[in-house]
Every structure is written in C-alpha cells, then in structure tokens.
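Undergrad: got a predicted model here, sequence first, then my questions.
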Amino acid sequence: MNMASTFIKPVHREGYKFISIFAAITLGLFLMSEVLGWIGVILTVWCYYFFRDPQRTTPTREGLIISPADGVVSMIEPAVPPAELGMGPEAMTRVSVFMNVFNCHVNRLPIEGIVEKIAYRPGKFFNASLDKASVDNERNGLAVRMADGRKLAVVQIAGLVARRIVCEVKEGQKLGTGERFGMIRFGSRLDIYLPDGVAPFVAVGQSTIAGETVLADLRSDEPARIGVTR
C-alpha cells in the first residue's frame, strides 16, 4: 500500500452529488471571502471522506459473523427483531453499532446467505445512540437465511441528522460475507440480531470495522466477552 492509497479512497456513488454541491458552494464562498472559501474546502473534504468506500479484507471462514458497519458497539442486549421482518416474538441478542459522522457509512452483510425479506418502516429521527431509536426511528431491516437454515437480522436505523437509508439489494438475492448492501447518510446505527445461542465476541465500547471485525461465531460455544477500558 502506497501513501496515496492510505488517504485517497474510492467514493460510494451516493456521494458524487453531495461532493459536487459542496464543491460548488465552496467556489461561491471564495468569491465572497477567502476565509469562507477555505472553510468550504474543509467541509468538501469532509463530505468526500464521509462517502468513502474503501476495500476491506473479510475473514471468510464458515460460521463467522462480521460487523456490518464501522463504529462503536453501543449496546448488547436481548431484543425482539422488528415485527415487519417476521422473525417471531422471541428475543434475540442484539448488537448495536453506532456510526458517527466521521465513520465510513457503507454497510456490509454480516454473513453469507439469502436476503429472505427486506422491510422498510418510516419513523422519527432521534439520536441513533438511544435505545428507543430501534423502535421509533426510520429503519430498513434485512432478514438473512444462512446455509444452516437459521436466520440473522440486520437493521439500518436513521439517526438525528440521517435523512436517507439506502438499500442496494433485493429479496431473494444471495450475498457473501462482507458484501456491500447499502449505506445511511450522515450519522446512524446498525442493529444485528444474532441467532439463538450465539454469543457476541465484542463488548460495549469496542470499535468495529465493517467487513472485518468478527462479531460472533456460529460454531463457538464461548460465553459472551467482557471488555475493559484501559
């Protein structure tokens, strides 16, 4: 990896329009004031950085569940998946990954499988780090049927400043672990509902990388891990 590739990343197609708008506004700001112009440059660079879509190296061993998002694990608790996904009334272990406005917002499938159902539900725009965001906020859920027949759910949740959830896959589509399936614009959260009996390998407060960080292992009987902040 050379120095340029460290800082220059591919851009998700959702970003081209916004980067162009930010750049055009920046040119106008330079006509008004050099100081305002340089503020526009900083914001344009941030916009490019927000929509970056870097390549990731995904562990591919069968049974691994990988983080669908960059961010921080904000909650791990039992919760019933969204009713619209039709996964039943029983609680599953929910791992929530909160993405701030500096994280990469491209979302990746946690495990290989068939997207059995996609369900969008409009809602409010509370801070995505709050527990009630899972219930009240705008969301888009995917129910994924794995090779062994079990199901996993991954839910995109809009946040305080997020105003569009993008889902780029269709029902019935088969995807591999770590493949891109969408993104959320400007701050949000991903909830992952693990199959029964599967304990998370991450702890609250831990940072994750989409397509790389192992959240859990279907083959493991290891108990849930506890993290220590040092």
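TA: Yep, it's here. What you are looking at is a predicted structure, and each value in this text was computed from that prediction instead of being measured.

Undergrad: from here on, just use CA atoms for contacts and neighbour counts.
TA: Will do.

Undergrad: excluding covalently adjacent residues, which one is nearest to residue 10?
TA: Excluding the flanking residues, the one nearest residue 10 by C-alpha to C-alpha, 6 or more residues apart in numbering is residue 53, at 5.2 Å.

Undergrad: below is structure B, check it against A:
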Amino acid sequence: MKIHKEGRRILFFTLLALLAANLLLFRYNAENSGFNKVFAGISVIVFLTLLQFFRSPARRLFTHEDLVIAPADGKVVVIEDVEEPEYFNDKRKQISIFMSPINVHITRNPISGIVRYFKYHPGNYLVAWHPKSSTKNERTTVVVESEAGPLVLFRQIAGAMARRIVWYVNEGDEVSQGEEFGFIKFGSRVDIFVPVDTEVKVQIGEKVKGGQTIIAQLKTTAPSLF
C-alpha cells in the first residue's frame, strides 16, 4: 500500500511516540500487564487507522473535456441551485461530497483547464455538513476555465476534525483532470459549483471515487461520450 507524502512524517513520529510509550509501560509498569496489553492493542488500532487515512491507492483515471469527475472519495450530500457569492455572484449548481475519516483524503482536479482564480480562507471548524461550513470554515477556492469552455469552481473545506488544508495549485497553472490538487488532513468536504444547466450524473447519498466517478456533464458543442 502506497502512503501519501502528506502522511509520511505524521506516521513516522506517531509510530515513534507509540513505541516509546509502550516500551516505558512494559518497563516501569510491568506488574500491570493487563493494562499494558490493552494500551498496546489501542496503539496498534490508532496507527492502522492513520495508515488507512493516508493511503494513496492507484487509480485508473477517467478523463473527458466536458465531464466533471469527482474530486474526492466520499458521499454526495448536496445537489442544489445556490447563489455563489465569492467569485460568480450569481446562481450555480452546487454538488458537495462529504469525506468520512475512512475515505481517501486526496483531492483531485475535476476538470482540465487553466486556474483563473485561487484563494485560501482561514476560518472556523464547523462540522462538514453544517450549512454554513462552505462559507465559514477554513477552505480554499479554485476556479478553472475548463477545456470545454465553462468555468468550474471547487472548494476544499475543513471540518471539525480537519486542521490543515494542503494545496498544490496557483493562479495561472494548467491542470489536468484527475491529478492531485491538494489534501485535507482529517476531514472533510469538497464543494463543486457548475453552471445551472449542467447535467448532474449522481444522486444524493451516492458514494463516489475521486478521479473515477462522473458527477456531471457540462454543456458544450463538442461530441459527448454519453
């Protein structure tokens, strides 16, 4: 299993800390072997949970210029028309994907194109499904002019557990569909905003995979696969 670069340092120091704690317990608390065994078991569970969180599975990426691909693993929790106040200042269709602690937390470019806007917003850490998390929580906003023409906005949003968002894109960059654009450590949600006439290909509650699941089809004059 491949480990993502964002987790290697955390895993290394966590392993050292857990090993040190267990060695100290078994040396200075030998008379309480029952507790020591329980602590050792919990240590293994904690480390395996972190290992799963930072895994980076190989993916066969699906790409097409007029298709919007899921930017993250998780469950679709929002599909609705909303006012987008940061960049478009008009109505857009929002699709939101909630990432649980057991999901892969790599975030991927949903389309190919040029980054026309990028901004990092410090903020709060409301639970990811809170209605105001999209505008109140720590987040990044990326707007890409797609190869098909329309602009697509997507956000990494921190949650109650997430305390660090990592991104790998800047304004002016050319990005490719399915490539990593960031990582959310211990959380939580990605929002995608597309034109209101976009055809959505997923439903509320559907589980999606980053870089593989088609979530929407943009309106374009180019021939479609679907």
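TA: Received, thanks. Note that the coordinates shown come from a computational prediction; the quantities given were computed from them, not determined experimentally.

Undergrad: quick revisit: burial of the corresponding residue of the second structure for the residue nearest to residue 10 of the first structure, as a residue count?
TA: Applying TM-score structural alignment, one finds that residue 53 of the first structure aligns to residue 56 in the second structure. Residues near residue 56 of the second structure, counting by other C-alpha atoms under 10 Å, number 17.

Undergrad: what are the ranges of the helices in the first structure?
TA: Here the first structure has its helices, by DSSP state H, at 3-7, 15-32, 34-50, 133-136.

Undergrad: show me what the strand ranked longest in the second structure is packed up against.
TA: Criterion DSSP state E: the longest strand present in the second structure is strand 74-84. In terms of contacts (3 or more C-alpha pairs under 8 Å, 6 or more residues apart in numbering; DSSP states H and E), strand 74-84 of the second structure is packed against strand 90-98, strand 207-208.

Undergrad: wait, residue 187 of the first structure touches residue 158, no?
TA: Yes. The criterion here is C-alpha atoms under 8 Å, and residue 187 of the first structure meets it with residue 158 at 7.4 Å.

Undergrad: which of the two has more residues huddled nearby?
TA: Counted by other C-alpha under 10 Å, residue 187 of the first structure and residue 158 do not tie: residue 158 has more neighbours, with 31 against 24.

Undergrad: what sits against the closest residue to the more buried one other than its chain neighbours?
TA: Closest residue in space to residue 158 of the first structure, ignoring its immediate chain neighbours: residue 188 at 5.0 Å, by C-alpha to C-alpha, 6+ apart. With contact set as C-alpha atoms under 8 Å, 6 or more residues apart in numbering, residue 188 of the first structure has these partners: 98-100, 127-128, 156-160, 162.

Undergrad: mutual contacts of residue 187 and residue 158 of the first structure, please.
TA: Overlap of the contact sets of residue 187 of the first structure and residue 158 (by C-alpha under 8 Å, 6+ apart) consists of residue 128.

Undergrad: the corresponding residue of the first structure for residue 190 of the second structure and residue 23 of the first structure, how far apart?
TA: When the first structure is aligned by TM-score structural alignment, the residue opposite residue 190 of the second structure is residue 190. Residue 190 of the first structure sits 30 Å away from residue 23 of the first structure, going by C-alpha to C-alpha, to the nearest Å.
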